[in-house]
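K.L.:
coordinates only, sequence not included:
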């Protein structure tokens, strides 16, 4: 029942339409929405492996390292996330972290670093993670406190990271730490840290409303070799932002997938639920809700795939467009899903019903990879800078 007419939009070419068709068939055959909270780690490990075997993780890395495209294609990443999210929130999570946790290597890694990690990411044999957030530093990345001090053979790392996706199950972490070249954002560098590095410990597992592997990591005199430095020293903040510029659009795509599923479920409920002499869909209030949901879904899709097209085809920096896409898609998906729950009535808040799961899944997307408030700052600053020219 899901509307797929958007695939005919000029943002896409035939390869994207083929990707969408093939992934849709794979999801229908391979994915199940249900997973228990107690087996979330094993479920994520299995999903990474299966996504690798299916060839979908090849879209997370360049062709030179086992990927599909010569460079990362944001439209493909967004289509994959939208489709996976519509079928399984955890499958979307597993895919997204392989991309986010390897994107900085793709953009800034040495040839040796790329060869050591990217083929395994594409194959699903290494689980990736992106360690940026700290207990006292979330959106304000420049305030991070984890330090990487120079040592005779490299660096000595101390500090903590929290809310780290894949924390505890990742094979490696892209770690951001303060190296002190300058105060604030200019004194941060990026490192590649294997999960078995002495001095790295998972100090706490974090339970959230939609089960995902999240953890707090502790670094106690962790020794890193000089060749674990990723890119240029002191450029970690810029590297993190460049990585997020690519993947922020795909967060909106995941929200769009959740919203499409909610609209699909709500439409089926409205057409099948008896009300008086007819069905719920005959009710003008229900029709109004469905119309608003359709509008929000289409508007989000237009913003998302415009942002992706600008990056892929025009080669433009798309921070403003990505911020617009993420802000609108995540905020409106929350509203679309809430309306779907309302259409379902009591059944909508029953554990295990798809719209109830979606209600829990979508909330985090308005926070991670730049909260909605941060996106508003990005949009406003860009707008004012253009106005002042």
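P.N.:
On my side now, so go ahead. In this text, all values refer to a predicted model and were calculated from it rather than measured experimentally. Residues are numbered from 1 along each chain as shown.

K.L.:
drop to CA atoms for contacts and neighbour counts, all remaining ones
P.N.:
Noted.

K.L.:
Where does residue 170 sit: helix, strand or coil?
P.N.:
Local secondary structure at residue 170 is given as coil here, using DSSP: H, G, I helix; E, B strand; the rest coil.

K.L.:
From residue 131, how far out is it?
P.N.:
To residue 131, residue 170 is 11 Å away according to Cα to Cα, to the nearest Å.

K.L.:
ok, now residue 82?
P.N.:
Counting by Cα to Cα, the gap from residue 82 to residue 131 is 24 Å.

K.L.:
cool, and residue 43?
P.N.:
In terms of Cα to Cα, residue 43 sits 21 Å off from residue 131.

K.L.:
next, the one to line up against it:
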């Protein structure tokens, strides 16, 4: 298999996922309350075995229809899953992705006790996870993290400070929290902790955001954490964050491609049926060329996402650059395609409840979270100039402290 085509088994799996999302998940999504965690939807994702794909394994409870073909496992399988769900039900895709982002550090770096206590229910959809990295003054600059983890004895810390714009907060059951354990050490002085939501001193406030899922702020007032709560190693939390973001960044692009694909298909159907100026809309060259551009950009974004995911699965060294390119290309493309689709549909696309009205609201956020487009360009440039193939005299100085955290 190459990174640029899907085999029949993979194509069939994507079709099954779209049908599953449309028939089983969309009805649950429609019953959800905007700005709240849709727990029945999360539980359904677990019951159907879809959450298992987030953690490099297919659980025994996964039904045959949701089992990924062997060639669609790993990061590529995650991209196919997210694209397929996004095409049919963005709420289901988002719920799945947030579970993955919040719980992946536990799967990758957690102790046996942490995985048993928290990963097992998260995979089943019974415990809601959240990834708590961003702060009021630190979105895409890890060196600026200010949440303090002050020593409290030999193997304990007290967390004091704030987190902001945290998806699933304040309703999550547990948080992967990144805090500064060594002042003045930049990204090297950050530790990742698993913090249950009911830990004394932790409070949350919902934020009124343009988002169908909850986004909130967290306040830490001397919250006690111990060595048993550490994910990975003390002062190595930046690696936990970057490993998680590099895994999920290409699949953010897949989410965007799914939305672009849905907008494109809706536009094809509309312009083929709509009468205008003595013919169909598709017969107008300006319209046909616009649709051709939308299709070309969508396919280009899809190929970049698949290539980045395949590179991740092969363990290639340039994952950061490929992942950043894929996310940048796909999210910017989706914004363009959805906007063009709205334009070609006219006023009907702005009616509440219309697919494109929904996509128009949904498509904006991916250009910001998990590193805004400007951050992706910074990562790409940094990786390019760090390449040994670039002549030393042509390279510009690069920051000594890495960057690219989630917004």
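P.N.:
All right, it came through fine. On a predicted model such as this, the values are computed, not experimentally measured, just so you know.

K.L.:
ok, back up a step: give me the more crowded residue out of residue 43 and residue 131 of structure 1.
P.N.:
Using other Cα atoms under 10 Å as the criterion, residue 43 of structure 1 and residue 131 rank with residue 131 on top: 25 against 19.

K.L.:
So that one is in contact with residue 175, correct?
P.N.:
Yes: taking contacts as Cα atoms under 8 Å, residue 131 of structure 1 lies within contact range of residue 175: 4.8 Å.

K.L.:
now the helices for structure 2?
P.N.:
Per DSSP state H, structure 2 carries helices over the ranges 8-20, 26-30, 39-47, 74-88, 90-109, 112-114, 120-124, 237-273, 285-314, 319-345, 355-362, 373-386.

K.L.:
Which elements pack onto the longest one?
P.N.:
If you count contacts as 3 or more Cα pairs under 8 Å, 6 or more residues apart in numbering; DSSP states H and E, helix 237-273 of structure 2 packs onto helix 74-88, helix 90-109, strand 190-196, strand 279-280, helix 285-314, helix 319-345, helix 355-362.

K.L.:
Dump those into a markdown table; add distance to residue 27 of structure 2 and mean neighbour count as well.
P.N.:
Converted to a markdown table, those look like this (distance: least, Cα to Cα, whole Å; neighbours: other Cα atoms under 10 Å):
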| stretch | distance to residue 27 of structure 2 | mean neighbour count |
| --- | --- | --- |
| helix 74-88 | 11 | 27 |
| helix 90-109 | 10 | 23 |
| strand 190-196 | 30 | 25 |
| strand 279-280 | 34 | 13 |
| helix 285-314 | 27 | 20 |
| helix 319-345 | 23 | 24 |
| helix 355-362 | 15 | 18 |
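
K.L.:
Of all these, which one comes closest to residue 160 of structure 2?
P.N.:
strand 190-196 (13.0 Å; Cα to Cα).

K.L.:
That closest one corresponds to what range in structure 1?
P.N.:
The alignment of strand 190-196 of structure 2 onto structure 1 (TM-score structural alignment) spans residues 188-194.

K.L.:
if I pick the residue most central in space within structure 2, what's in contact with it?
P.N.:
The centre of structure 2 sits closest to residue 252, judged by Cα atoms, centre = their mean, with a distance of 4.5 Å. By Cα atoms under 8 Å, 6 or more residues apart in numbering, the residues touching residue 252 of structure 2 are 327, 331, 366.

K.L.:
Would you mind measuring from it to residue 101 of structure 2?
P.N.:
Distance from residue 252 of structure 2 to residue 101 of structure 2, by Cα to Cα: 11 Å.

K.L.:
Could you do residue 294 of structure 2 as well?
P.N.:
On the measure of Cα to Cα, residue 294 of structure 2 and residue 101 of structure 2 end up 30 Å apart.

K.L.:
How about residue 74 of structure 2?
P.N.:
Taken as Cα to Cα, the span from residue 74 of structure 2 to residue 101 of structure 2 is 15 Å.

K.L.:
With residue 1 of structure 2 instead?
P.N.:
Relative to residue 101 of structure 2, and taking Cα to Cα, residue 1 of structure 2 is found at 28 Å.

K.L.:
follow-up on the earlier one: quick check: the match of strand 190-196 of structure 2 compared with structure 2, mean distance?
P.N.:
When structure 2 is superposed, stretch 188-194 of structure 1 averages 0.4 Å from its matched positions, counting by mean Cα distance after the TM-score superposition for structure 1.

K.L.:
got a list of contacts for that stretch?
P.N.:
142, 171-181, 224, 228-237, 239.

K.L.:
May I ask you to confirm that residue 265 of structure 1 is in contact with residue 342?
P.N.:
No: contact between residue 265 of structure 1 and residue 342 fails when scored by Cα under 8 Å: they sit 11.7 Å apart.

K.L.:
Cross the contacts of stretch 188-194 of structure 1 against strands and list the overlap.
P.N.:
172-178, 224 (DSSP state E).

K.L.:
Show me the two of those residues that sit farthest apart.
P.N.:
172 and 178 (19.0 Å).

K.L.:
Those two: who's more crowded?
P.N.:
residue 178 (29 against 24).
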